[in-house]
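Peer 1: using only what follows, build the 3D model:
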Amino acid sequence: MDLRQLRYFHEIVRLGSFTRAPEVLQIAQPAVSVAIRKLEAELELQLFQRHDRKVSLTAEGERLWVHAQRILQAADDARLEMQELKGLSKGAVRVGITGMMGSYYFPPILMAFRHRYPHLSLQVIEGGTWQLQQMLEQAELDLAVIVCEFLPTELEARVILREEMRVVVACEHPLAQQTTVSIKDFFKEELVLFRKGYFHRKLVDRLAAEAGVQPVIGFETNLIPLIKSIIKQGFGISTLLAMAVADDPDLVDLPFTEPVYLDLCIAWRRNGYLSKANQAFVDFLLENT
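Peer 2: Okay, here's the model as predicted:
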């Protein structure tokens, strides 16, 4: 078994196709098929169930998939570290950021980072907390901003921000006359929420479970301008980070009677290699938050 065979195996599983994998790998299809046959012969196991146009893993293939991901990530980490020691890498950062943070908190930080490190490549991916966490665990991201409360043991993280979640209503809404909003009163209203998988939605779902109520959800969208527009027109209320509603005269934001805070972290794989570029980004965040 060698790394080449494992990479072919990995791409076939990831793409679910013996046809698409060679295209991504930029090699001839027969070479991939031959390598997999040799791998199966060497292991004396069948790794794939072949169907008309699709492939699926056998039970033995599932076990190899777990090891292949770890082995290939370790090989990539080793190659990157060796390149950095030789000074061959210009440096790249792949960081995942949730939509609310990306819209209202990170733009000036990202620009300041690029100003300090103009030679580093910076790729920003937007997604929900759950999606970013999975991408991080699968090495599709180097870093991700996620909610500390939901941090799995496979990840290491540092807190970068504590932010209050505010109840957001239209100026004409009856709740706008109050100084605080109770959880009970919040869930009496029709809500405008992010889709499942975003920390905003996880928070609301947790609050509802603790209160023993079923939220009345009128709209689901991850577009913050649309959420705010729906609230302004009186079709629901929501809860957003304070930064998302600052300086908006058409909205009123109120604290919960018992204030709700979120701790946001910059996270990375605990057993992965944190490159110099990624370490520079983490250090920069901690210095500037």
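Peer 1: please count neighbours and contacts with C-alpha atoms only from this point.
Peer 2: Will do.
Peer 1: what about the strands in the stretch 101-250 of the chain?
Peer 2: With DSSP state E, counting those that start in this stretch applied, the stretch 101-250 of the chain shows strands at 121-126, 143-147, 155-170, 190-193, 216-220, 238-241, listed in chain order.
Peer 1: among the ones you listed, which is nearest Gln178?
Peer 2: Ranking the strands of the stretch 101-250 of the chain by proximity to Gln178 (Cα to Cα) places strand 155-170 first, at 11.0 Å.
Peer 1: re earlier: which one of the strands of the stretch 101-250 of the chain is the most hemmed in?
Peer 2: Per-stretch averages of neighbours, counted by mean count of other Cα atoms under 10 Å, single out strand 143-147 among the strands of the stretch 101-250 of the chain, with a mean of 27.
Peer 1: report the inter-axis angle for that strand versus strand 121-126.
Peer 2: Strand 143-147 and strand 121-126 meet at an angle of 30 degrees, taking axes from the mean of the first three to the mean of the last three Cα atoms, to 10 degrees as the criterion.
Peer 1: one more, so I can put them side by side:
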Amino acid sequence: MNLHALRLFHIIAVTGSVTRASHVLNISQPAITAQIKKFEKELGMTLLTSRGRGIALTAEGEEFARYAERLFAVEQQMEQYVRDYNDGGRGSVRLAATYLPAHFLLPGWIARFKKQHEQVEMMITTTNSSEAMVQLLQVEVDAAIYGGVPESHLDSVQSEELFQDELWFVVAPGHRFANQQVTLAEMMKEPFVMREKGSSTRERLLSLCRTYSVPAPSISLQFNGLNEAIKAVMAGYGANFVSSLVVREQVRRGELCRVNVEGIQLLNSIAVCTRTGEPLPPPTRRFIELIRQYPYVHQ
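Peer 2: I've put the predicted structure just below:
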């Protein structure tokens, strides 16, 4: 079917005359009339008939016009969808996030983003740092929000740091090291409660021991969730090495206490990682633009 001729017919049906259609389309009346005649011949159907000095739709033309109206209404919806998508207002955002940003940063970012882009679907996978990078490189997600030490992935991953937070050693208030200053060697003799292998903070702790030639601590309890590990320490067992974002409120309330380890002051990088050289889908690009504007600010 000749869609150009169908569009001409649709404009005639909407405006009610060839003259008005000619003005709308900026096409001469004879040219429009000739194309409609050719279109009717192709269809084997008379769409327009003369009425006085003007034209009218035949019964078949009226029914055909209803189909044309639906078709071009869908076309307008499609065009609007494309505009919204390119503006970041439609589509989906696929993210992998490590525990820290997933639980302490993403909820606020997503709430702010959804107020502006309600139709965008958010798909978030919370995982450890190693798996987040795997999902990014295997194109399972469009971006990874990462909390930890930036990893080297040759040229395949582009990392943009949003801000940094401190890493703290924490124990229960009744622990003998609570609010005390100790050496790293003394601290590493304590049993630790940590997340599973692959956790960036756990790997950071082990790297710290290697750097200072101190024996690695015993990981006496291991949890897949950081919240469970923190609660075990609050209950009075062992120590934890953790982002200040996670435990700042518990320390303020006196439910946990910091341990000051001599000569150790480490920072944790909060970063957004994308695949190098690949354009982001517009909704994901808009989301990253938003989190650049509203990074976490320490209180």
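Peer 1: quick TM-score on the pair, please.
Peer 2: The pair, once superposed, lands on a TM-score of 0.66 when counted by TM-score structural alignment, normalised by the length of structure 1; 206 aligned residues with a Cα RMSD of 2.1 Å.
Peer 1: coming back round to it: can you put the strands of the stretch 101-250 of structure 1 in a markdown table and add distance to Asp77 of structure 1?
Peer 2: Below are those laid out as a markdown table (distance: least, Cα to Cα, whole Å):
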| stretch | distance to Asp77 of structure 1 |
| --- | --- |
| strand 121-126 | 18 |
| strand 143-147 | 14 |
| strand 155-170 | 16 |
| strand 190-193 | 38 |
| strand 216-220 | 39 |
| strand 238-241 | 36 |
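Peer 1: between those, which one is closest to Gly87 of structure 1.
Peer 2: strand 121-126 (15.5 Å).
Peer 1: counting contacts, what elements does the closest one pack onto?
Peer 2: Contacts defined by 3 or more Cα pairs under 8 Å, 6 or more residues apart in numbering; DSSP states H and E place strand 121-126 of structure 1 against strand 92-97.
Peer 1: map Ile217 of structure 1 onto structure 2.
Peer 2: Matched across to structure 2, Ile217 of structure 1 falls on Ile219, judged by TM-score structural alignment.
Peer 1: could you check how far the residue nearest the centre of structure 2 is from Val82 of structure 2?
Peer 2: What sits nearest the mean C-alpha location of structure 2, by Cα atoms, centre = their mean, is Val93, with 3.9 Å. Here Val93 of structure 2 is placed at a distance of 16 Å from Val82 of structure 2 (Cα to Cα, to the nearest Å).
Peer 1: thinking again about what came up before, I figured the residue nearest to the centre of structure 2 hits His117, correct?
Peer 2: No - between Val93 of structure 2 and His117 there is no contact under Cα atoms under 8 Å: 11.0 Å.
Peer 1: which parts of stretch 66-78 of structure 1 are buried?
Peer 2: For stretch 66-78 of structure 1, a neighbour-count test (16 or more other Cα atoms under 10 Å) marks Ala68, Gln69, Leu72, Asp77 as buried.
Peer 1: next one: stretch 272-285 of structure 1
Peer 2: Across stretch 272-285 of structure 1, burial judged by 16+ other Cα under 10 Å covers Gly272, Tyr273, Leu274, Ser275, Lys276, Ala277, Asn278, Ala280, Phe281, Val282, Phe284, Leu285.
Peer 1: show me what the fourth one lines up with in structure 2.
Peer 2: Going back to what we said before, that points to Ser275 of structure 1. Aligned by TM-score structural alignment, Ser275 of structure 1 pairs with Pro281 of structure 2.
Peer 1: what ranges does the stretch 1-150 of structure 2 have for its helices?
Peer 2: Secondary structure of the stretch 1-150 of structure 2 (DSSP state H, counting those that start in this stretch): helices at 3-15, 18-25, 29-43, 59-86, 99-104, 106-116, 129-137.
Peer 1: the stretch 151-289 of structure 1 now?
Peer 2: 183-186, 199-211, 224-232, 242-245, 276-287.
Peer 1: turn these into TSV, columns for distance to Val24 of structure 1.
Peer 2: Below are the helices of the stretch 151-289 of structure 1 laid out as TSV (distance: least, Cα to Cα, whole Å):
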stretch	distance to Val24 of structure 1
helix 183-186	49
helix 199-211	33
helix 224-232	35
helix 242-245	40
helix 276-287	26
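Peer 1: sweet, I'm off.
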